[in-house]
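[1] Sequence first, then the predicted structure:
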Amino acid sequence: MPFDPMLIVYAGLLILTGAVAGVMAGLLGVGGGIVIVPVLFLLSGALNIPPDIAMHVAVGTSLATIIPTSIASARSHNRKGAIDWDLLRGWAPFVFVGAGIGGLLAKVFSSLVLTGIFGCVALIVALNMIKPKQIIVAQQPPTSVAGRGVLATLIGGFSALMGIGGGTLSVPILTLFSFPVHRAVGTASAFGLVIAVPAVLGFIWAGWGVEGRPPWSLGYVSLPAALLIFSTSIFAAPQGARLAHWLSPAKLRFAFAIFLGLTALRMLGAVFSGG
């Protein structure tokens, strides 16, 4: 089989994508999937991945890259004391369960419907965060098992289905409960690891033996693509974490709101265009 020179270009794009995703992981507490998934999906046609599994491969591979990126980001935030370990211990089991369910049921639900719901919610949250005075629903996150269980399970499930880190949902949700934005971002970076591990296992199981997957894949996870992406993301994540602690809380909240708003518009655009 002749060598395709475009593979070098594709590899370069994935390495660049990893660098951008790593900075976003450290800066905003996300696993970078909001960048990685669209890039992998756009490249799927060039790599001859069938349309009916292209999104599954993009999401599964993105989740795999979140594992090392979240570790690098969380370590940087922890050195600055920005991870709330009490909240993490209380929410992590529910996030884990939600992510596992999301990974197993990824091919059951319509991705278009989930994208539309998430896009609407994300846009509302972004508008709230960008306002001079935020909406506060309570002075602290829920302390009851039922309250934190519902929120954490939804965060894990939706994040797994979309191939994103937990920060996209957990940061705005925590700020609704008067949680300091720096600690929300730092804690969300650790949520990324809790989400990615069970979700990746689900996507490997769901895609095992499916025809049309790229070479060297484990289920819906493309190992070469994942390796290229996190080869730079793990080094870029600490830089993003340092930038997060240089910015003021107001500037960080504004940066996250812009990021979340653009993400929501991209998702809603995909819905209205039919995917």
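    Received it, and whenever you're ready, just let me know what you need.

[2] going forward, measure contacts and count neighbours with C-alpha atoms only.
    Fine.

[3] Next, the contact list for Ile15, please.
    Contacts for Ile15 (Cα atoms under 8 Å, 6 or more residues apart in numbering) come out as Leu228, Ile229, Phe230, Ser231, Thr232.

[4] Show the contacting residues for Thr17.
    Taking Cα under 8 Å, 6+ apart, one finds Val35, Ile36, Val39, Ile229 in contact with Thr17.

[5] Not counting sequence-adjacent ones, nearest residue to the second one?
    So that's Ile36. Nearest residue to Ile36 in three dimensions, chain neighbours excluded: Ser62, at 5.9 Å (Cα to Cα, 6 or more residues apart in numbering).

[6] quick one: what helix or strand has that neighbour in it?
    Secondary structure assignment for Ser62, by DSSP states H and E: helix 51-79.

[7] For that helix, buried residues please.
    53-78 (16 or more other Cα atoms under 10 Å).

[8] ok, back up a step: could you dump the contacts of Thr17 to a markdown table with neighbour count, secondary structure and distance to Ser222?
    Written out in a markdown table, the entries for the contacts of Thr17 read as follows (neighbours: other Cα atoms under 10 Å; DSSP: H, G, I helix; E, B strand; the rest coil; distance: Cα to Cα, whole Å):
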| residue | neighbour count | secondary structure | distance to Ser222 |
| --- | --- | --- | --- |
| Val35 | 18 | helix | 16 |
| Ile36 | 26 | helix | 13 |
| Val39 | 16 | helix | 14 |
| Ile229 | 30 | helix | 11 |
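
[9] Got another one to weigh against that:
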Amino acid sequence: MYWLLLGFGLLTGVTTVLFGFGGGFIVVPLLYTLLIALHGTQSEIGQAAMHIAVATSTCVMIFGTGLATRRHFIAGTLRWDLIRPFMLYIAIGAVLGATAALNLNASWLRWAFIIYLLLTILDSVFRPGFMHESQNNIRPMSTAQTASLGIIIGGFAALLGVGGSVMTVPLMRRRGASMTSATAMANPLSLPMAISGTLTYMILASREHVSLGSWHIGYVDVAACIILVAGSWIGIRVAARWIGRIPDRIHAKIYILLLCMVLGVMIAV
């Protein structure tokens, strides 16, 4: 189990730095499947498997997105003038989303994750803007747009444990960003969601007297988180050399392909 987590942590690091996602889209299906296989669906951990997977994913993202943000900062691919206005609103949305997740049935949460993925894939493929090559002329948004979209992104991301990249990358892409810029900005935009969401999952689960045994803080599986973070650190170091080197249209197509692969895994489990 530990080597599998380490290997998938490495994959998480690669996809985080190159595509702006990884923590949720890889950790949630993997950890959900492992918990069910190890403990069964009728055990206390098995019944909380989706909540544990989502909460642990948000915790892993604190470290993954933080490291990836540093790498993109060094590479000079971040646009802080576009990132800063979103961060507070995403953090607010994350608290709301994590609170809602703790009051939802785990099976419903899994299907919400699947529907969210499917709609994102269809939207990116069939709506103009995502698949076309961009010259990276990004159009700014109004304060009202930034606030409303930030809260929505943070809410859905924390609810499903996937980070904001699945919404911020298509959003920035349609506003003229290249894939390199869009995926670079997805990392610092996921960071406030990850911090707010993790703290909410820990605090609210403790208040509800959820006890899943040692190495758990609320719904966060600390042991799994540590191993995944270690693998993620290796993956980020390996993938950093490819920042800005993937052709724009190929970058966009690989992004969609990865989403399709994760969708297949979540439907199969």
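    Nice, I can see it. Computed from a predicted model, the values in this text were never measured in an experiment.

[10] I'd like the TM-score for the two structures, please.
    Once superposed, chain against chain, the TM-score is 0.87 (TM-score structural alignment, normalised by the length of the second structure); 258 aligned residues with a Cα RMSD of 2.5 Å.

[11] returning to what we had before: so who does the aligned partner of the residue nearest to Ile36 of the first structure in the second structure touch?
    Under the alignment by TM-score structural alignment, Ser62 of the first structure pairs with Ser57 in the second structure. Counting by Cα under 8 Å, 6+ apart, Ser57 of the second structure makes contact with Gly23, Gly24, Val27, Val28, Gly161, Val162, Cys225.

[12] count of neighbours near the fifth one?
    Read it as Gly161 of the second structure. For Gly161 of the second structure, the neighbour count with other Cα atoms under 10 Å is 35.

[13] Show me what the longest helix anywhere in the second structure is packed up against.
    Ranked by residue count, the top helix of the second structure under DSSP state H comes out as helix 179-207. For helix 179-207 of the second structure, the elements it packs on are helix 2-19, helix 49-75, helix 80-101, helix 143-160, helix 165-174, strand 220-221, helix 248-268, judged by 3 or more Cα pairs under 8 Å, 6 or more residues apart in numbering; DSSP states H and E.

[14] which one of the ones you listed is the most hemmed in?
    Neighbour counts (mean count of other Cα atoms under 10 Å) averaged over each of these peak at helix 49-75, with a mean of 26.

[15] Mind reading off the mean deviation between it and the first structure?
    After superposition onto the first structure, helix 49-75 of the second structure sits on average 0.8 Å from its aligned residues (mean Cα distance after the TM-score superposition for the first structure).

[16] got the angle for that helix vs helix 179-207?
    140 degrees (axes from the mean of the first three to the mean of the last three Cα atoms, to 10 degrees).

[17] if we can go back for a sec, including distance to Thr263 of the first structure, could the contacts of Thr17 of the first structure go into TSV?
    What follows is the contacts of Thr17 of the first structure, written out as TSV (distance: Cα to Cα, whole Å):
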residue	distance to Thr263 of the first structure
Val35	9
Ile36	12
Val39	13
Ile229	20
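
[18] And the residues you listed, which is closest to His182 of the first structure?
    Val35 (21.6 Å; Cα to Cα).

[19] OK, contacts around Leu10 of the second structure?
    So Leu10 of the second structure contacts Leu228, Ala230, Gly231, Ser232, Trp233, Ile234, Gly235, Ile236 (Cα under 8 Å, 6+ apart).

[20] Show me these that map onto helices.
    Per DSSP H, those map to helices at Leu228, Ala230, Gly231, Ser232, Trp233, Ile234, Gly235, Ile236.

[21] For the equivalent of the fourth one over in the first structure, which residues are in contact?
    Under the alignment (TM-score structural alignment), Ser232 of the second structure maps onto Ser233 of the first structure. The neighbourhood of Ser233 of the first structure, defined by Cα under 8 Å, 6+ apart, consists of Gly18, Ala19, Val20, Ala21, Gly22, Val23, Thr69.

[22] same thing with Leu247 of the first structure?
    Applying Cα under 8 Å, 6+ apart, no residues contact Leu247 of the first structure.

[23] gap between the residue most central in space within the first structure and Ile234 of the first structure?
    Closest to where the C-alpha atoms of the first structure average out (Cα atoms, centre = their mean) is Ile164, at 1.8 Å. Counting by Cα to Cα, to the nearest Å, the gap from Ile164 of the first structure to Ile234 of the first structure is 16 Å.
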